[in-house]
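Student: Structure here, sequence nowhere to be found:
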């Protein structure tokens, strides 16, 4: 039962069209225009699109070629990850003035547990409003927020009043909110799963809630238990301030397909160098090296090797990647290569969080 669960005050903050908004802030002449970050060139893929571009159907992960057909006036700008990281650091600094329980999901979004916060304020909604206002005044960008009793609902809610808005789902509203929700809006339900649910007559949260646990597990495997719980407002995952990195990678998509392994080796050297640089910056090393290959027909293949020791040196990474490249014959040309390291030497850090007892309060406290 929902009333038996610890009630937390969770805020999910999501920067609005982050990469594109940074470009428009840094280049005022781009404000109000349809822009795409990345995506330039014949094989480019868009990393982000401004809201002006989204009106034409332009979105992330779309090819630049298709985007320009949808929006002939589209302006392409280059990515600048050093700039994004610097701004993300500014935003997180603001978060930490409210709580130490901050779980970044990426450069542009994070969960905050403000059940017990540094401001001593009882209203998570007002705290979210204050955080967004400070981001706008101190950084120059807008953010949206979702506020509710757990991470799952807060993330869904943050998407409701974008851009530059927020949505609070109070404890007593949770079940009705979830029942009325289109199944496609459930965080964790992808396009393929949504189509499968549609075929089985599951269109809304209410439809999902009508199915038994046995039915969901039979049709959706292990995820069935997750769906059964979340539609009932049950999501026990706490905000984890120190998310342990599980892997580190770099990859490159080529402007022309590569059919010669000699050319591939040259590309792998640059990729290995980038991976080694990122390992050094993160002060980590790994044992498992994985080579990622995407062929010209878009089929994907991975080949892995686990070493008996931790490595971070470019030469070892490159030599292992070469061995993996020659491991078996390739029957098609290659459009993308990537190298990742996993099985890292990071240790799980236990962080003291507010106990369930401390947050097991009445449903009607201030949100």
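Tutor: Noted; the coordinates are in hand. As the structure is a prediction and not an experimental result, all values here were calculated from the model. Residues are numbered from 1 along each chain as shown.
Student: From now on I want contacts and neighbour counts done on CA atoms only, so please keep to that.
Tutor: OK.
Student: so which helix or strand takes in residue 127?
Tutor: helix 124-138 (DSSP states H and E).
Student: packing partners for that helix?
Tutor: strand 10-15, helix 81-95, strand 143-148, strand 166-168 (3 or more C-alpha pairs under 8 Å, 6 or more residues apart in numbering; DSSP states H and E).
Student: this is the comparison structure:
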């Protein structure tokens, strides 16, 4: 199969949890079920809403709306303080469900992700069937609902997941993509914001069919570089792959000892071993770090960390070990023994401070 065939026959699923934060709150607190609730904001009218339950959305309440406006629309709205640990825990579980079917997972946030199931682990073959199974497992194991869009590329799959919310499942096959995009209103195009949508409408561009009448050059003239993007998406063309690798913020290693360490010399020997492991890991990923963090867990399970940042990015064992040893010297042990030591490198980038980047990591399906 050549590259063009591969693009045409990709099987892409976009999963989007339904009112995720609010749904977790309604699941965990039965008194909120069936009620208009907003996560974030305040009954005093301060702050903005992170998300709202579907009961609240019936009154026109949506994310990023001010609390003051939301109260005007729904005076009996219940405000709930966010519990991000609970959302993160649910997100991890959801991603584990995804991993039963594929390793090609690209999380976009805690509550949505792309999955490439062109070659699924269980040999199911049908992306539509896989999406249905994922939705079922999320409902059974987490008592939450998700909406799914299925198509041959990311752009169309994402739009499809939004069509029949909540608890929706929409498939847009290759033969239906162009006609579907032609009927779609411009404000429904992912990547077209409110300002751009209004600009389009002022020029008589209300649907995909209207955009399709313009040449690529005309779209670029009207909307800048984004014109290239609009020209492709209105034809349902999206070559982007599902990228499972994300930038990592840290690389490290740690060890829990069979007996607690009392003497500094013992700790130095263990730090040497750990530093060599860390060096291997960051060199394998072709990274350099400016920040070294030492982790110490004492016999009473109290844990502390000590960090130091350097003007030069490093990846050598000698530097990592010496930095960790120096950090250890700053700690007042107060006669306590040590059950665990760890070294973490972070703040990845080049040697100059102006060229740093985050590195790469796996993002949580949020």
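Tutor: Structure received. Please read all numbers here as calculations on a predicted model, not as lab measurements.
Student: picking that back up, corresponding residues in the second structure for the helix holding residue 127 of the first structure?
Tutor: Using TM-score structural alignment, helix 124-138 of the first structure corresponds to residues 127-141 of the second structure.
Student: so how far does that stretch sit from its counterpart in the first structure?
Tutor: Superposing on the first structure places stretch 127-141 of the second structure at an average distance of 0.5 Å from its equivalents, by mean C-alpha distance after the TM-score superposition for the first structure.
Student: How about that stretch, which residues are buried there?
Tutor: Buried residues in stretch 127-141 of the second structure, counting neighbours by 16 or more other C-alpha atoms under 10 Å, are found at 127-128, 130-132, 134-138.
Student: now the strands for the first structure?
Tutor: 10-15, 35-38, 46-49, 75-77, 102-106, 109-113, 143-148, 166-168, 247-258, 286-295, 300-311, 334-344 (DSSP state E).
Student: As JSON lines, the ones you listed with distance to residue 179 of the first structure and mean neighbour count would be great.
Tutor: Shown next, in JSON lines, are those (distance: least, C-alpha to C-alpha, whole Å; neighbours: other C-alpha atoms under 10 Å):
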{"stretch": "strand 10-15", "distance to residue 179 of the first structure": "20", "mean neighbour count": "28"}
{"stretch": "strand 35-38", "distance to residue 179 of the first structure": "36", "mean neighbour count": "26"}
{"stretch": "strand 46-49", "distance to residue 179 of the first structure": "31", "mean neighbour count": "24"}
{"stretch": "strand 75-77", "distance to residue 179 of the first structure": "41", "mean neighbour count": "18"}
{"stretch": "strand 102-106", "distance to residue 179 of the first structure": "26", "mean neighbour count": "17"}
{"stretch": "strand 109-113", "distance to residue 179 of the first structure": "23", "mean neighbour count": "25"}
{"stretch": "strand 143-148", "distance to residue 179 of the first structure": "16", "mean neighbour count": "28"}
{"stretch": "strand 166-168", "distance to residue 179 of the first structure": "16", "mean neighbour count": "22"}
{"stretch": "strand 247-258", "distance to residue 179 of the first structure": "36", "mean neighbour count": "16"}
{"stretch": "strand 286-295", "distance to residue 179 of the first structure": "40", "mean neighbour count": "22"}
{"stretch": "strand 300-311", "distance to residue 179 of the first structure": "37", "mean neighbour count": "14"}
{"stretch": "strand 334-344", "distance to residue 179 of the first structure": "39", "mean neighbour count": "22"}
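Student: just so I know, which of those lies nearest residue 3 of the first structure?
Tutor: Counting by C-alpha to C-alpha, residue 3 of the first structure lies closest to strand 143-148 out of the strands of the first structure; the figure is 14.2 Å.
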